[in-house]
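Participant: Structure of the sequence below:
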Amino acid sequence: MSGKTILVWFRKDLRIHDNEILAEAVRKGDRIVPVYCFDPRQFEMTSFQIMKTGLIRTRFLLESVADLRDSFKRAGGDLIIKFGKPEIILPELVAKYQANEVYHHREVASEETRVSADVENALWKLKINLKHFIGHTLYHKEDLPFPINSIPDVFTSFRKKVERDGSVRACHETPGKMNFPENLESSKLPNLSDFGFDEHVPTDERSVMKFYGGETEALKRMQDYFWVTNAVQNYKQTRNGLLGSDYSSKFSAWIALGCLSPREVYWEIKKYDQVHGSGDSTYSLYLELLWRDYFRFMFKKYGNKFFQKIGFKGVAPEESENQQELFELWKNAETGIPFIDANMKELNATGFMSNRGRQNVASFLVKDLKVNWMWGASYFEEKLIDYCPANNWGNWAYIAGVGNDPREYRYFNVLKQAMEYDPQGDYVRLWIPELSKVPGAGVHQPWNLSQAEQSEYQLISYLTAPPYTPELVFLKK
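Facilitator: Predicted coordinates:
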């Protein structure tokens, strides 16, 4: 086969817009071979006996891969979809299509980088180069005002230096014409049942919105949030909300799988500011993108320390003797604290939880129940639709006090937080129907209701359930 063939290995970059590996492959190659591998290791049990990838995120991933395949089909090609280890599959495809080079985006977490190394070693035996690109961050690491190992351990210091001396690159153009091998195979997309899940799991109608995977939906959501609903204008005021689709951007699930480029969002912010004037809300949204960058760079700096109980602070939080029992209550939304249980019910049912909810349930698990924070991080890994290693484990380490939090001790008073962010109890009543008759803020402390009120609101059986025994309801004291 004459000319140059480049195999483009997709991982968490499931888009054709602002995708450097695709743009460069189209520019430098005569043909491209797009490939996605469902790595079975990503669907196994963790050492904490929790699944690495749960049902809802698997469904979102399947939708995202299907959308990417549709993009290539519209361009006259296809996406080769395989189930298996990339270090085995990619060399086979290189040989089949006589590829001259393989392109992929670098990852930062240890499991992902180990797979890259295994692929690189396997390709090296064929004398084929695995070319690495950087495409998951707002700021390219080469444009930072310091080397990775000198990045400040406090976000504010990082932010100030980056805003003063850093710059965000322009997006890569979406390829117009793409050429593919004439014999490019077509692939069958796996089903949920192929991963051991039920195919007919209904969507919970209480979900803040319908999360459908893929670049098409990601760009539509961005267009709606900026230009149709204009919701971004109030982001700073509403970002700590709990109910509805527009209190926050909800971009995170698509960004996590690379269906939406952080740079694309950044330049959309700039475009919006040109039309409406810059303000606190668009700046606050930019800061959320910057936090994602920060945790990713921290992973480059500290590596596996984020997967150790002591983090990079060197001292692990205190733990309860009965933490296994307490962890089960927490993950099953049976702690007896309505605000915590409501958030966990939302996570379990929809794969999503608000930022405010995440901070509270994490703090409660670590600081009140005194359970190993890594169990919580691992559970989020299974359940969250927007899971990404650096963001998830970085945030958990922060809450646990073993990561980037500059405070010596950070604690969330759950009842105070509930009163502030769910003052009328609407969120709790939505997710805990047993409390639906309790009016106002009383829903947050149903144990304080009189016997007559408990009878009127039909709470007797609810309040005598095991989670409400005095030994387990810590905040009743």
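
Participant: rest of the way, CA atoms for contacts and neighbours
Facilitator: Fine.

Participant: name the helices or strands packed onto the host helix or strand of R292?
Facilitator: Following DSSP states H and E, the helix or strand that holds R292 is helix 280-302. Helix 280-302 sits against helix 155-165, helix 235-238, helix 262-276, helix 389-400, with contacts defined as 3 or more C-alpha pairs under 8 Å, 6 or more residues apart in numbering; DSSP states H and E.

Participant: Buried residues in it, which are they?
Facilitator: Using 16 or more other C-alpha atoms under 10 Å as the test for burial, helix 280-302 gives 281-286, 289-301.

Participant: same question, stretch 329-347
Facilitator: Here stretch 329-347 shows 329-331, 333-347 as buried, counting by 16+ other C-alpha under 10 Å.

Participant: Ok, stretch 171-178 next?
Facilitator: So stretch 171-178, judged by 16+ other C-alpha under 10 Å, has buried residues C171, H172, P175, M178.

Participant: Pick the one among those residues closest to F226.
Facilitator: Distance to F226, by C-alpha to C-alpha, is smallest for C171 among those, at 18.3 Å.

Participant: Pull out the buried residues from the strand or helix carrying N121.
Facilitator: Per DSSP H and E, N121 falls inside helix 110-124. Burial within helix 110-124, assessed by neighbour count using 16+ other C-alpha under 10 Å, is assigned to V115, S116, D118, V119, E120, N121, A122, L123.

Participant: Now the second one, please; I'll put the structures next to each other:
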Amino acid sequence: MLNMPRVKSRPVGGRAICDGCLPPRRAAAEHSEECGRMAWTLRRDIDRETWKHNGHGKNTVTRKQWACSWPPSTPPVLMLSSRGSKFFSSGGSHLLASGGMHKPGVGVRQMQVMASKDGIGQKKGRQGSGTAVMWFRNDLRVSDNEALLRAWQTSSAVLPVYCLDPRVFSTTYHFGFPKTGELRAQFILESVADLRKNLQKRGLDLVIRVGKPEEIVPNLAQAVGAHTVFGHKETTSEETGVEGRLKGRLAKVEVSSEIPGKSVRNPQLDLVWGGTLYHIDDLPFTPNELPDVYTQFRKGCETKSKIRPAIKMPQQMGPLPDSLEKTGGCGPLPVLADVGLTPREQSPLGVMPFVGGETAGLARLQDYFWAKDKVREYKETRNGMLGADYSTKFSPWLAHGCITPRIICDELRKYEAERVANQSTYWVLFELLWRDYFRFLSIKYGNSIFYLGGPRNVKGLRWSQDKLLFEAWRDGKTGYPLIDANMKELAATGFMSNRGRQIVCSFLVRDMGLDWRLGAEWFETCLLDYDPCSNYGNWTYGAGVGNDPREDRYFSIPKQAQTYDPDGEYVAHWLPQLKNLPKAARHYPKDAYLRPVVPLRFGQPPRNQPSSGQGRGQGHGRGRKPAFRRN
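Facilitator: Alright, predicted model coming up:
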């Protein structure tokens, strides 16, 4: 996450507009029905920056206007502001949808031919010319990669690019923790190395640079004469800030045009939706209508939407552009020293090794589903804390886009057809849908997910920022073995079970009374599977300031220990000093262990500090920076 100011406008939609609501400068659109779905064929570009949604006021879009489905390839996003509606292509200046806007290197008629029921035309093959740039970020894979497929389809050469952005390795917004710890940084570099290998197998390579994408990518695009930069759309402000600046820089780049009668042109930015189980265009509601209760969201998706299959990618996707040498070549694989970090090995106490990359992610999928057949009992084991296979542990690869929820879903359907379909196989999708939910919520609520008061702007709670208490929690020295074991696992491996995350969150907020953002930012530092939407969504939920008005959960440490670690095996694994104690005493070691730093309590955190939170719509960035102080 990069430290960008809060954007006043917020994206609230990704659905289509109907005939009666077309912008003034759009020519007529025609409906064509294919396999029971609606596809749009658009004939001219739109001035997406100025048109107002006709006849519906400045800031309102009715349900009726969203009735028609936009092609599921590039979701348009509506920005609502005081100046009225704006329509833009996911941060890009050129809407490139299946059967959509004219694409450099591809004629309008060719675009119509490329349309398919899946909106991506993967069966139509390559029909473009010129060079396209594929900008990789949190989509470090070749499989099920729509942006990469589009780059290939609309060009005769593709230049894949990855920028190791130093800002990702700076410090967190409020408390100055390392934004990315050594273990996640190593996972990212492993993923980049694996991506290069997989691209090479398909006739491509990966250009790697250290620096800001908005500075590097335009220079590369100019050097190779690219007509378009493709990538995947992000939703949180630091990432969308990069998108906006990249778009602005590309607008100043001039390259020789391949379109007859046009001498120069600007490379376009086309950012497509990806990385979720349900495509944003297939939701039964717009993001601004997203239910504030997960169950309502889940039921709506399950009854009214369909999960798309993973995209099949071509086996050969080359060549690279002939002008590659003008860019300085592909460059070496980065190392941690490039971003000021020192390598650190995962602890041997870790329950399994986490190796970054698509290859390792797909191998874990095959191992968990087929080799070990563990998915059939997932629902019964998912709350475990010790062992490699009590849960899928797909999350690190999902967070960095090494695999996608759709890849998992396709494999799950195959498993259900060949072996068994039960509550456990369903529950894998149930949990993946939580991940979708938090991502869509980040569109609805914007930067308020980072504020102390959360999306609901909860006021009146007082939070402590006691440095000594936080350090005891961070270092696993609270005097409560269940808390300490989980925190030591996190620091040593970059992973913690879902059950453990809920327990340590509740303890920090409810028992210690600490500012929940301390915990969220420390998780941001440590987690291999960190992504801003899931991390801050879960922390606001656990702190009782999230979007769900019913959030106020307390996890009793004794009850959690008795239920999920009755013999103390987990705590003894991470706290060796407890191994020789009787099993019944491992969670209650008394004088054999540290003295508890706080007593356990129920209810709200102690209100011994004034609130420093900001409500939604106030302040900038992620809210006011608090002082990190000792009480």
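
Participant: After superposition, what is the TM-score?
Facilitator: Put the two chains on top of each other and the TM-score (TM-score structural alignment, normalised by the length of the first structure) is 0.93; 458 aligned residues with a C-alpha RMSD of 1.7 Å.

Participant: coming back round to it: can you list contacts of the helix holding N121 of the first structure?
Facilitator: P86, E87, I88, L90, P91, R106, E107, N129, L130, G303, N304 (C-alpha atoms under 8 Å, 6 or more residues apart in numbering).

Participant: Measure how the helix holding R292 of the first structure sits relative to helix 389-400, angle-wise.
Facilitator: Here helix 280-302 of the first structure runs at an angle of 100 degrees relative to helix 389-400 (axes from the mean of the first three to the mean of the last three C-alpha atoms, to 10 degrees).

Participant: Relative to the second structure, and after superposing, what's the average distance for helix 280-302 of the first structure?
Facilitator: Helix 280-302 of the first structure, aligned to the second structure and superposed, deviates on average by 0.5 Å (mean C-alpha distance after the TM-score superposition for the first structure).

Participant: sorry, back to before: in helices, which of the contacts of helix 110-124 of the first structure appear?
Facilitator: Using DSSP state H, the subset of the contacts of helix 110-124 of the first structure located in helices is P86, E87, I88, L90, P91.

Participant: dump the residue contacts of the residue mapped onto the first one from the second structure.
Facilitator: In the second structure, the residue paired with P86 of the first structure according to TM-score structural alignment is P213. Contact analysis of P213 of the second structure by C-alpha under 8 Å, 6+ apart lists C163, D165, V242, L246.

Participant: Just list what the longest strand seen in the first structure packs against, helices and strands only.
Facilitator: The single longest strand within the first structure, with elements called by DSSP state E, is strand 31-38. Packed against strand 31-38 of the first structure by the contact rule (3+ C-alpha pairs under 8 Å, 6+ apart) you find strand 5-10, strand 80-83, helix 86-97.

Participant: Excluding chain neighbours, what is closest to the spatially most central residue of the second structure?
Facilitator: With distances taken as C-alpha atoms, centre = their mean, the residue of the second structure nearest its centroid is D531 (5.3 Å). Closest residue in space to D531 of the second structure, ignoring its immediate chain neighbours: A399 at 5.9 Å, by C-alpha to C-alpha, 6 or more residues apart in numbering.

Participant: That neighbour touches L527, doesn't it?
Facilitator: No - A399 of the second structure lies out of contact with L527 (C-alpha atoms under 8 Å); the separation is 10.1 Å.

Participant: Which part of the second structure matches stretch 17-34 of the first structure?
Facilitator: With TM-score structural alignment as the criterion, stretch 17-34 of the first structure aligns to 143-160.
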